[in-house]
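>>> Below: sequence and its predicted model.
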Amino acid sequence: MTFSICVREPYTDDEGDEQTRFGVAVTTRLPAVGTLCPFASEHGAVATQSLVNVELGRKGIEYLEDGLAVEDALEALLNADEEAEQRQLHGVGAEGAFTYSGEECRGWYGHTEGENYTVAGNLLTGESVVEATAETYEDGWETARDAENPDPLVKRLVDALGAGHAEGGDKREDLEVQSAAVVVASTEERERDHYYNDLRVDATRSPVKDLRETYRLAVEGEEAALEKYAEELDE
């Protein structure tokens, strides 16, 4: 079911405490991918695709919350799955990463793993989709680490999807209705999370473009709401 990226990023919050954020982004040539594939919490990020088994994502996150290493959690789920050879599953935990592409996935399929991230895809136009997604994320993370006001992880994940999409993305051109989603979670405790950390475009012909516009409007809407209700929030 197309391609996705899972990431783990350490950072320092405004109080000077060490935190970790996790994110996952995905796009496909089918509707409502956000209901099926991406899973993230303050303990990790998981993507389940190809012949999707939603329970691999749900239980994967539950296992991470119970303290299992991501490799142990996802490997255990695949070992209990009779159709594992048709699955594609990958993710990151507090430490470590995991990537798996079953031999019965449909080509082009494959995955890659870098420092603190994983990318996987199937039914793609070629390996360059996965490579471009990974390279764009790496470049964005390197820039963010050195920036005074870095782009949020959500924006950088959408940019990574955009790079893969530009390389051809999902090869099923006869399927015009597409979708995309991005989810980010953090160990940092906040009174309220950013509106833009959980976004979906469920049915469109331009998924990455529309997800980027949804992100822009979510940021704009959050800023407007905070300004309008500033006094109430202070109280």
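Now that the structure is in, tell me what you want to look at.

>>> okay, CA-based contacts and neighbour counts for the rest of this
Fine.

>>> ok, which stretches of this protein are strands?
Here the chain has its strands, by DSSP state E, at 2-12, 18-28, 38-41, 44-50, 87-93, 97-101, 110-114, 117-122, 178-186, 198-204.

>>> what about stretch 120-130, distance to the chain center?
Mean-position distance between stretch 120-130 and its chain equals 16 Å (Cα atoms, centre = their mean, to the nearest Å).

>>> Actually, stretch 150-166.
When distances are taken as Cα atoms, centre = their mean, stretch 150-166 is centred 10 Å away from the chain's centroid.

>>> Can you list the buried residues in that stretch?
Residues of stretch 150-166 classed as buried: 153-165 (neighbour count, 16 or more other Cα atoms under 10 Å).

>>> cool, and stretch 65-81?
For stretch 65-81, by 16+ other Cα under 10 Å, it's E65, L68, A69, V70, E71, A73, L74, E75, L77, L78.

>>> Same check on stretch 12-28?
Across stretch 12-28, burial judged by 16+ other Cα under 10 Å covers T20, R21, F22, G23, V24, A25, V26, T27, T28.

>>> Alongside the first one, take a look at this:
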Amino acid sequence: MTFSICVHEEYEDDDGTEQHRFGVAVTTRLAGVGTLCPFASENGAVATQSLVNVELGEKGIEYIDDGLAVEDALQSLLNADDGAENRQLHGVDREGSFVFSGEECKPWFGHHDGGSASSASGASSDVSDGGAYTVAGNLLTGEAVIDAVADSYDNSDREEPLAKRLIDALEAGHAEGGDKREDLPVQSAALLVETTEERAIDPAYENLRVDATETPLEDLKATYETAVRGHEDAMERYEEAYEDDDL
């Protein structure tokens, strides 16, 4: 797989209650990345890539939901994985972050821990500033791809939806060269956002996939914009019904 970003943010809802949101976004020069890489819940976000082991994402989120810290959850899964040196695995929870790139990943590969500003393999951090993020990639044109993703997120406007800012971060990485396998024209992209906030209906633009296209980020952005418009139209017409529905 190619490159991805995991994010944790604290924010206040319209009632002034503290909430947490988690997001993950990814793109690659293969089809269907949304079925393999991104995992999130109201407690954390995880991305599994390189030589993908989907179980690392599925069980990683399961362990975080059970109360295990992200570092302990993901490191324990890597310890039990005979193919760990071929994996990239990273994620965030409410308290910290974790990033790992195995030595047998395909170059250029690397990662960035936005909580600790560390690029060391297996690094983790505790976060006290209201959020954290991690970025990882392999088979890239160079380190500038990871740096561009990180810089885009660092400089993003927190007032904008996280889903939009995740797409912007992927676009920044792609503009710096992205995945180096130019002989593979079919690509894909996906994003997933979860939050602790109770809403009448979760907006569809927080769970999007483009499974097979030659222009994944353009298509993901267009899908996002269409989904935002559709959500706004639906809420204008049906919000009271959603709020009154006990189910």
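Nice, thanks for sending it over. Please read these numbers as outputs of a predicted model, since none were measured by experiment.

>>> care to give me the TM-score?
The TM-score (TM-score structural alignment, normalised by the length of structure 1) is 0.95; 228 aligned residues with a Cα RMSD of 1.0 Å.

>>> Tabulate the buried residues of stretch 150-166 of structure 1 in TSV, adding columns for distance to Y117 of structure 1.
Formatted as TSV, the buried residues of stretch 150-166 of structure 1 follow (distance: Cα to Cα, whole Å):
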residue	distance to Y117 of structure 1
L153	12
V154	14
K155	16
R156	13
L157	11
V158	15
D159	15
A160	12
L161	14
G162	17
A163	16
G164	15
H165	18
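
>>> Go through those and say which is closest to K171 of structure 1.
H165 (10.0 Å; Cα to Cα).

>>> In structure 2, what residue corresponds to the closest one?
H165 of structure 1 maps onto H174 of structure 2 when the alignment is built from TM-score structural alignment.

>>> From D219 of structure 2, how far off is that match?
H174 of structure 2 is 14 Å from D219 of structure 2, where distance means Cα to Cα, to the nearest Å.

>>> cool, and G44 of structure 2?
Distance from G44 of structure 2 to D219 of structure 2, by Cα to Cα: 26 Å.

>>> again with S125 of structure 2
Counting by Cα to Cα, the gap from S125 of structure 2 to D219 of structure 2 is 34 Å.

>>> Also G178 of structure 2?
Distance from G178 of structure 2 to D219 of structure 2, by Cα to Cα: 16 Å.

>>> Could you check which of these two has the larger neighbour count?
G178 (29 against 17; other Cα atoms under 10 Å).

>>> which residues touch the more buried one?
Going by Cα atoms under 8 Å, 6 or more residues apart in numbering, G178 of structure 2 touches T2, F3, L140, T141, V145.

>>> Quick check: closest non-adjacent residue to the third one.
Which is L140 of structure 2. Closest residue to L140 of structure 2 apart from its sequence neighbours, by Cα to Cα, 6 or more residues apart in numbering: D179 at 4.5 Å.

>>> can you check E197 of structure 2 too?
Q19 (6.0 Å).

>>> And that neighbour, how close does it get to S4 of structure 2?
24 Å.

>>> quick check, nearest of the contacts of G178 of structure 2 to A234 of structure 2?
Looking across the contacts of G178 of structure 2 and measuring by Cα to Cα, the closest to A234 of structure 2 is F3, at 33.2 Å.

>>> what number of residues lie near the closest residue to the closest one other than its chain neighbours?
Nearest residue to F3 of structure 2, sequence neighbours excluded (Cα to Cα, 6+ apart): G137, at 3.9 Å. Using other Cα under 10 Å, G137 of structure 2 is surrounded by 33 other residues.

>>> Need the counterpart of G137 of structure 2 in structure 1.
Alignment note (TM-score structural alignment): G137 of structure 2 maps to G121 of structure 1.

>>> residue contacts, its match?
For G121 of structure 1, the contact set (Cα under 8 Å, 6+ apart) comprises M1, T2, F3, S4, S50, Q88, W108, Y109, G110, H111, V130.

>>> So it versus G164 of structure 1, what's the distance?
Relative to G164 of structure 1, and taking Cα to Cα, G121 of structure 1 is found at 10 Å.
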